[in-house]
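> Need coordinates for the below:
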Amino acid sequence: MREPQAKPKEEQRIAKLLARAGIASRREIERMIAEGRIALNGKVLDTPATILKSLAGVTVDGNPVQQAAPARLFRYHKPSGLLTTERDPKGRPTIYDKLPKDLPRVMPVGRLDLNTEGLLLLTTDGELKRQLELPSSGVTRTYRARAYGNVTQAQLEDLIEGVEIEGVRYGSIDANLERRTGANTWIEMKLTEGKNREVRRVLEYLGLKVSRLIRTSYGPFGLDDMPIGYVDEIRPQDLGIFRKTLK
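Next comes the predicted model:
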């Protein structure tokens, strides 16, 4: 009886393979190729459209690339005052200045502004990062905002239809008043797009001034009572279950 043949590996763009291996995001890999930092069998590549079945013979900055390991995902309680970037030309502190030194190379899932705190997911896998960030994946991000000014629940409920601000269309937002403390109001907002400064811009559009912004969850992963600056890893089985739910 003949044994079944192994299924041949699918050919994929090199940027996708390198992102899957945790080298960098697809966009960053395209930039690295343009800079002449990636080669195949000693020949420098000049296009991200290169199609491969594996990373055999691929080097980055002269170093061989290992095949992708299983994706890992971490929770990080980002404090205010850190940039979500690897380096800053102005020398301002970044999350990488504060992350534990024994952490593997990780990429942030989405960004949090300098003055935004709370849950930041970190992953070793560029494809998982992209999957979590795409609006089409429908992953809900939840924020709590402390804002100065007056707003009604009715105004917040109108955001469920989305809103256009200065030519930018923001999708459906589920927003609710939590409580008022003096002149400040705490508001919970749930959204799936995660556009740049989306929560701040929408609340400013409503006449509010945001004084504190905290991301409390990303998909099923919550900040819970995690201390500021703390990092822990999502259990592989929990990550596997979640990935099966992604669109």
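
> C-alpha from now on. contacts and neighbour counts both.
Noted.

> Can you pull up the most central residue in this protein?
The centroid of the chain falls nearest to Val109 when counting by Cα atoms, centre = their mean (1.5 Å).

> Quick check: the gap between it and Gly126.
Val109 sits 9 Å away from Gly126, going by Cα to Cα, to the nearest Å.

> ok, now which ones touch Val109?
Shown in contact with Val109 (Cα atoms under 8 Å, 6 or more residues apart in numbering): 120-123, 129-130, 132-133.

> another one to check against the first:
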Amino acid sequence: MSSAEPPAEGERLQKVMAAAGVASRRASEELIAQGRVTVNGETVREPGRRVLPTDRVTVDGTAIQLDVSKRYVMLNKPVGVVSSMADESGRPDLRTFTRDYEERLFNVGRLDAATSGLLVLTNDGELAHVLAHPSFGVSKTYIAKVEGAVSAQTISRLLSGVELDDGPIAADRARALPGGTVRESLVELELHSGRNRIVRRMMAAVGHPVIDLVRRQFGPLHLGSLPVGRSRDLTKVELGQLLTLSRSGGRPAPDSKDSRG
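Purely as a prediction, here's the structure:
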């Protein structure tokens, strides 16, 4: 008498796709049949394929998360809060914004205490490590209120590069926003640098010290209308974009220092 077959490992692909919120099981089966789904880089056309939470699945080239225990949160960090889960000096830290979540969340990268804006919180250690690593060079967009009237020549200088103590740096994009006065200007800067306090140091180097700084974008994520001090879960679309970015390997950046605004 032959022994029983061991149970198959993993869950059926269409089931985990449905659990991940991609589509219903039937719609997921149709996506698979159309050749729009890959598992670990291989196009799969049979819905009975079994997958594990560690397998990498994409739909139309966008990554999906099979591990439903993972959580991804966007926070609009206020000024005065340090990017730490336990500040040794007793300053306000991120525990204020994570204590209501069942999962143990931690921050992806950092914003200095004087900078507000978009910060990602997650319990996905792999994604956090990749996206926060300076060599990955995730693009970040900031709005800076600075002293003085910023000229076209200053914008050109930011784009061509300024010399700092730790070497030259150039913005990927820079523009002066409407509403500036002789005393103050608003500047939008996009950088992939991971250097510490890079925006503040760049603007000081061109003669326009920062008064206020907000990070509006991190990779594919936009802060939108999320109020200061509030958080929300990433949407399925945002999560797919973030996972796709983290799994792509990214582009190496020349910088290798702490990632803060």
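
> Narrow the contacts of Val109 of the first structure to those that are buried.
120-123, 129-130, 132-133 (16 or more other Cα atoms under 10 Å).

> Among those residues, which ones are in strands?
Under the assignment DSSP state E, those contribute 120-123 to strands.

> In contact with Ser139 of the second structure, which residues?
Contacts for Ser139 of the second structure (Cα under 8 Å, 6+ apart) come out as 190-193, 217-219.

> one more time with 10 Å, if that's ok
Contact analysis of Ser139 of the second structure by Cα atoms under 10 Å, 6 or more residues apart in numbering lists 172, 190-194, 217-220.

> Buried among those? Need that as a selection in ChimeraX.
Only the buried entries of the contacts of Ser139 of the second structure go into this ChimeraX selection, using 16+ other Cα under 10 Å:
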select :172,190,191,192,193,194,217,218,219,220
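
> Nearest to Arg12 of the second structure, out of the contacts of Ser139 of the second structure: which one, please.
Comparing these against Arg12 of the second structure with Cα to Cα places Pro220 closest, at 29.9 Å.

> before we move on, back to that, give me the common contacts of Val109 and Gly126 of the first structure.
Leu132.

> So Leu159 of the first structure is in contact with Thr152, correct?
No. Using Cα atoms under 10 Å, Leu159 of the first structure is not in contact with Thr152, being 11.7 Å away.

> So these two - more neighbours on which side?
Using other Cα atoms under 10 Å as the criterion, Leu159 of the first structure and Thr152 rank with Leu159 on top: 17 against 10.

> And the helices in the first structure, which stretches?
14-20, 26-34, 95-98, 126-133, 153-157, 198-205, 236-243 (DSSP state H).

> okay, and the second one goes to which residues in the second structure?
Right, helix 26-34 of the first structure. When the second structure is aligned by TM-score structural alignment, helix 26-34 of the first structure has no counterpart there.

> of all the contacts of Val109 of the first structure, which comes closest to Pro236 of the first structure?
Of all those, Thr123 has the smallest distance to Pro236 of the first structure: 12.0 Å, by Cα to Cα.

> thinking that closest one is in contact with Val106, fair?
Yes. With contact defined as Cα under 10 Å, Thr123 of the first structure reaches Val106; the gap is 5.0 Å.
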